[in-house]
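Engineer: Mind looking at a prediction? Sequence and model below.
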Amino acid sequence: MKNKQLCVKQKVVKIHAYKDFNLLTKKILQSCWQGLINFLIPSEEPQVRQRVTRQGDIYWEVYDPATGKYFTSGSEIEMRIWIEQLYR
């Protein structure tokens, strides 16, 4: 019985590792693709990204290529206000 439980646990661990690897690979490819697009088609519009910390907290990063300014906030409202103030 212990052998079967160990075998099942090992398979579950392998499946989770495989899913994590696929997720990581997908994120890396998305990031590379977005970087290539940004390089080939530069934009003067603010670039907004929603990020997640290792603890699972969501925060916002904004970059304005026209001014070279960066802004980071844990609040979507603060991020929107910062963008609006750029264009007043």
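Structural biologist: Sure, I can see it.
Engineer: make it CA atoms for all contacts and neighbour counts henceforth
Structural biologist: OK.
Engineer: Can you name every helix or strand that the helix or strand that E61 is a member of contacts?
Structural biologist: Using DSSP states H and E, E61 falls within strand 58-64. On a contact count with 3 or more C-alpha pairs under 8 Å, 6 or more residues apart in numbering; DSSP states H and E, strand 58-64 meets strand 47-52, strand 69-73, helix 76-86.
Engineer: Now for the residue nearest the centre of the chain: which residues touch it?
Structural biologist: Geometric centre of the chain, nearest residue: R51, 4.7 Å, by C-alpha atoms, centre = their mean. If you count contacts by C-alpha atoms under 8 Å, 6 or more residues apart in numbering, R51 has them with 58-61.
Engineer: try it against this one:
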Amino acid sequence: MANQNLGNNYLGKVKDCFSIITLLHENLYFWQKIKGKMGGLFHSLLDIFTYCNEPRISRKISRYGDIYFEVYDPVSNQNMNFGSEQEVKMWLEQKYYH
């Protein structure tokens, strides 16, 4: 009986740790989204005051830790995501140098 209570206490503590880690991860993701929205607002204001027709490229990290590149093309008013720097370079060469 004592071993079962000890096991239940251990499992309860493990569950509590996972709950805390999950909560911290969700809070981190929330603040990253806020930061991204504020960055987007800043870029929008910057666009209003200084129009530039060159693409804007941002290196991003997904909530799963994967790196990707977000490209905004003001000429076509499109946002695109690429999985690697090489893909961005290929798109730039195709779009602007051919």
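Structural biologist: Sure, I can see it. Note that this is a predicted model, so its numbers are computed, not measured.
Engineer: can you put the helices and strands packed on strand 58-64 of structure 1 in TSV and add distance to K26 of structure 1?
Structural biologist: Formatted as TSV, these follow (distance: least, C-alpha to C-alpha, whole Å):
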stretch	distance to K26 of structure 1
strand 47-52	16
strand 69-73	25
helix 76-86	26
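Engineer: quick one: the longest helix seen in structure 1 aligns where in structure 2?
Structural biologist: Secondary structure assigned by DSSP state H gives helix 2-40 as the longest helix of structure 1. Aligning helix 2-40 of structure 1 against structure 2 (TM-score structural alignment) gives residues 7-45.
Engineer: re earlier: what subset of the contacts of R51 of structure 1 is buried?
Structural biologist: 59-61 (16 or more other C-alpha atoms under 10 Å).
Engineer: hmm, back to that, quick one: contacts of the strand holding E61 of structure 1?
Structural biologist: With C-alpha under 8 Å, 6+ apart as the criterion, strand 58-64 of structure 1 contacts 44-53, 69-76, 79.
Engineer: Return the angle between stretch directions for that strand and helix 76-86.
Structural biologist: For strand 58-64 of structure 1 against helix 76-86, the angle by axes from the mean of the first three to the mean of the last three C-alpha atoms, to 10 degrees is 10 degrees.
Engineer: Average offset of strand 58-64 of structure 1 relative to structure 2?
Structural biologist: For strand 58-64 of structure 1, the mean deviation from structure 2 after alignment is 2.7 Å (mean C-alpha distance after the TM-score superposition for structure 1).
Engineer: Give me the buried subset of the contacts of strand 58-64 of structure 1.
Structural biologist: Counted by 16+ other C-alpha under 10 Å, the contacts of strand 58-64 of structure 1 give 46, 48, 72-73, 79 as buried.
Engineer: Now the two most distant members of those residues.
Structural biologist: Spatially, the most separated pair among those is P46 and S73, at 14.7 Å (C-alpha to C-alpha).
Engineer: Would you mind listing the buried residues in stretch 35-47 of structure 2?
Structural biologist: Across stretch 35-47 of structure 2, burial judged by 16+ other C-alpha under 10 Å covers no residue at all.
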